[in-house]
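Participant: model the structure of this input:
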Amino acid sequence: MALTFDLKATDGAARLGEVGTARGVVRTPAFMPVGTAGTVKGMLPGQVRGTGADIVLGNTYHLMLRPGAERVARLGGLHRFSGWEGPILTDSGGFQVMSLAGLRKITEEGVRFASHVDGTRHFLSPERSMEIQALLGSDIAMCFDECPALPAGRDRIAASMEMSMRWAARSREAFGHPGDRALFGIQQGGLEEDLRRESAERLREIGFEGYAVGGLAVGEGQEAMFGVLDHAPAQLPANRPRYLMGVGKPDDVVGAVKRGIDMMDCVLPTRSGRTGQGWTARGMVNLRNARHRDDPRPLEEGCPCPACAGGYSRAFLHHVVRSKEMIGGMLLTWHNLTYYGRLMAAMRGAIGAGRFADWERGFHARRAEGDLEPV
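Facilitator: So this is what the prediction gives:
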């Protein structure tokens, strides 16, 4: 089979499992670092793997614009091209195209848009998205959908969901059933429980190897997102992996796992690293702040990443961040991905031990303490 899912344990709605692909196993709950243009910024593939990541995400929209999906295919596919040998999930390109606003026109056929890079005109449809993802050679592809920004009226959300389901059927037909690659359907419906249920039923009828909860983390806020996650994951098949797209902050990730999500991705840990922010068990630390300039302590005691275990002090990190030295973003990205990897491992252990609720209380209590007092 192109993909397997072994559900090993549950604790409430939280799930412990393994997603099997042709290129390896993904331990769930899993966080997927984002390699937008085929690389996780500031990191080598082996370093990304060392943070605990089993799978990375590639971006169809960016890769189709440069270097071009056909070129990647000629050079052996995205795995060989990027040097990442493990599983890769590619998004459909739909989210990026929909976010272009004035640069795109949506019809039933697909989306015509102008490149943000050079203004050249392009067309993306369910069929073309499947073709591009096949050329890239990703292990998990996403069906092409529309993702309207929230808040939006019910009629707009319903019409968008209906078109996304028609596009999902076209994506499935174009993708086919290759033996070594899987296709995930994407549930839409905004914040409306009945629309989410209808979307899930339509996706079940089409049939996918996995299912995503889409259309969240687009401006609705955490409370509204959790409100949807209180019912949306359970509307999807229990014997398939569930992927929440574009999430998120550590407390978003924990809340999603608590509600039955298996896989997540977000640019936050890498983008934060490049802007001088480090995520720790006590919350986010802004290394640009002057309070760190004389601090000899590591960013986070006990963290095994090179930024913390390699002898680099908060004072040094503050200096290189403020000086805009490349090593600052590299070290903080490495730390942040390590933090996320440790967070996912801790949740897997807690679910397996049947103590997720206790672990979650401790997670929130530690964050409430805030950062270390200045020296």
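Participant: contacts and neighbour counts: CA atoms only from here.
Facilitator: Fine.
Participant: now the helix or strand harbouring residue 366: buried residues?
Facilitator: In this assignment (DSSP states H and E), residue 366 forms part of helix 356-369. Neighbour-count burial for helix 356-369 flags 356, 359, 360, 363 (criterion: 16 or more other C-alpha atoms under 10 Å).
Participant: from residue 15, how far off is the second one?
Facilitator: Think residue 359. 14 Å (C-alpha to C-alpha, to the nearest Å).
Participant: ok, the last one next?
Facilitator: Between residue 363 and residue 15 the distance, using C-alpha to C-alpha, works out to 18 Å.
Participant: compare with the first, here's sequence two:
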Amino acid sequence: KPITIQSTAASDDRRKDIESILKAVFDANGGAVFFQDLAVLGAVYGFVDCIVRTSGSLAARLANLTSDGTSPITPPLTVDSILRAAGEISLEPIDAPRALPVLEETDYKRMAAYVQHFHQLCNRPDDNDSFITKLFGGPAAGSQRKTIAVTEILAADAWQRYEDGHLAAEGVNPLGRVPLVHIPNLPQPGYYEGISDVEQLLPLQDELNTRLSDRASRITMQSFKMYLAKGLDGMDGRPISPGQIWCTDNPDATIESFGGDAASPSEDLHIAEVREAMDKCSGVTPVVAGVLKNKLGNLSSAVALKMTFMGMLSKTYRKQLTYGQGIKDICKMTLELLDKANVFKTDLNERDIEVIFPSPIEEL
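Facilitator: Down below sits the predicted model:
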């Protein structure tokens, strides 16, 4: 189920208008896919940053701000015009490897500037068509897309964009602060980064991969059984295949098999313990993942189910707090941009919203 964003404005009409504007903003940026991107990036890297940008006519309005930071007085816009302007707000989740937040020296919670560096593919072929490139680049060397190195600097009062080391664009930041919302996955005191869901599982996953690789190697080397015949005459030249019958008058004759993949209880126990440790570290129990293994028991009430899923539920509720606050900050920054552009005027109280997450377990 999707999340629900509700305005806390006093008037019913204002609440409906604000909710429709915020819905238009998120729909223009992918809707549910945008929220999933936030969750995935945050779970992998421990945090996710979201840059709030403007484009089109909305960016032009903000560029024409007066000296006191307000937009010139313009005729009131229609509802459709306001929704179109809201759709020109871009929400860009940032991958952690390309981000460099510049924090205040005395307070890691305050951001002085934000820098990101990445390589961007252009919609034109690479113009590097020298003889050496064609010789060593293969038949497709002349049709490669051009790649540029982009460095973007966001500060409280201005922003700049560099392409291959050259200044490509710059402008004034109308908000008066870095237009970025920082969302930690699971906050840790004293650090800008949050706690990743993946990083703590890497050593255990490496150990599990090693043990499974050892098992696969042993199965490969010992997958063929061999047979030792005792007391049978003429066995050296007879083929061994399904359906073969041997007869003998020797009551002490035997055929023994050896080799193959013999049982290894200690190895099975070690692999099971590693997997159980991964479940505990991740907080995702096998029951949550759909693997019951006769561990569910006789659960006939919602309270019993909650006790079984307690670890996963507590982790989910903690994430709802952090991601919910991040979504609130994105909505406030969006409404502030529309207010400064004189598109949709709001005061501070009207920018407060509530983010309602669906319940992980339906009440019985």
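Participant: any idea what the TM-score is?
Facilitator: Between these two chains, after superposing, the TM-score reads 0.25 (TM-score structural alignment, normalised by the length of the second structure); 151 aligned residues with a C-alpha RMSD of 6.7 Å.
Participant: that older thread, which of the buried residues of helix 356-369 of the first structure sit farthest apart?
Facilitator: Farthest pair in these (C-alpha to C-alpha) is 356 and 363. Separation: 10.2 Å.
Participant: still on that earlier bit, and of the buried residues of helix 356-369 of the first structure, the nearest to residue 157 of the first structure?
Facilitator: Closest to residue 157 of the first structure, out of all of the buried residues of helix 356-369 of the first structure and judged by C-alpha to C-alpha, is residue 360, at 33.2 Å.
Participant: name the nearest residue to the closest one, ignoring sequence neighbours.
Facilitator: Nearest non-adjacent residue to residue 360 of the first structure, counting by C-alpha to C-alpha, 6 or more residues apart in numbering: residue 254, 7.6 Å away.
Participant: isn't there a helix covering that neighbour?
Facilitator: Yes. Residue 254 of the first structure sits within a helix when classified using DSSP: H, G, I helix; E, B strand; the rest coil.
Participant: run a quick neighbour tally on it.
Facilitator: 20 (other C-alpha atoms under 10 Å).
Participant: could you check how far it is from residue 351 of the first structure?
Facilitator: 12 Å.
Participant: and residue 309 of the first structure, by the same measure?
Facilitator: Distance, residue 309 of the first structure to residue 351 of the first structure, by C-alpha to C-alpha: 28 Å.
Participant: just want to know which of these two has more residues nearby.
Facilitator: Legend: neighbour count by other C-alpha under 10 Å for residue 309 of the first structure and residue 351, higher for residue 351 (26 against 16).
Participant: what helix or strand is residue 14 of the second structure on?
Facilitator: Here residue 14 of the second structure sits within helix 12-28, counting by DSSP H and E.
Participant: cool, residue 51 of the second structure as well?
Facilitator: Per DSSP H and E: strand 47-54 holds residue 51 of the second structure.
Participant: now do the end-to-end distance for stretch 80-89 of the first structure.
Facilitator: Using C-alpha to C-alpha, first and last residues of stretch 80-89 of the first structure are 15 Å apart.
Participant: and for stretch 255-265 of the first structure?
Facilitator: 14 Å.
Participant: what do you get for stretch 307-326 of the first structure?
Facilitator: 13 Å.
Participant: and the angle from the lengthiest helix in the second structure to helix 12-28?
Facilitator: Using DSSP state H to assign secondary structure, the helix with the most residues in the second structure is helix 310-340. If you take axes from the mean of the first three to the mean of the last three C-alpha atoms, to 10 degrees, helix 310-340 of the second structure sits at 110 degrees to helix 12-28.
Participant: quick one, helix 310-340 of the second structure and strand 47-54 angle?
Facilitator: Using the same axes, to 10 degrees: helix 310-340 of the second structure against strand 47-54 is 20 degrees.
Participant: neighbouring contacts of whatever helix or strand comes next after helix 310-340 of the second structure?
Facilitator: Going down the chain from helix 310-340 of the second structure, the next helix or strand is strand 353-356, by DSSP H and E. In this structure, residues lying in contact with strand 353-356 of the second structure by C-alpha atoms under 8 Å, 6 or more residues apart in numbering are 3, 4, 5, 6, 7, 8, 324, 327, 328, 331.
Participant: list the buried residues of strand 353-356 of the second structure.
Facilitator: In terms of neighbour count (16+ other C-alpha under 10 Å), strand 353-356 of the second structure has its buried residues at 353, 355.
Participant: packing partners of the helix holding residue 366 of the first structure?
Facilitator: When contacts are defined as 3 or more C-alpha pairs under 8 Å, 6 or more residues apart in numbering; DSSP states H and E, helix 356-369 of the first structure packs onto helix 326-352.
Participant: how long is stretch 48-57 of the first structure from one end to the other?
Facilitator: Here the two ends of stretch 48-57 of the first structure are set 12 Å apart, with distance taken as C-alpha to C-alpha.
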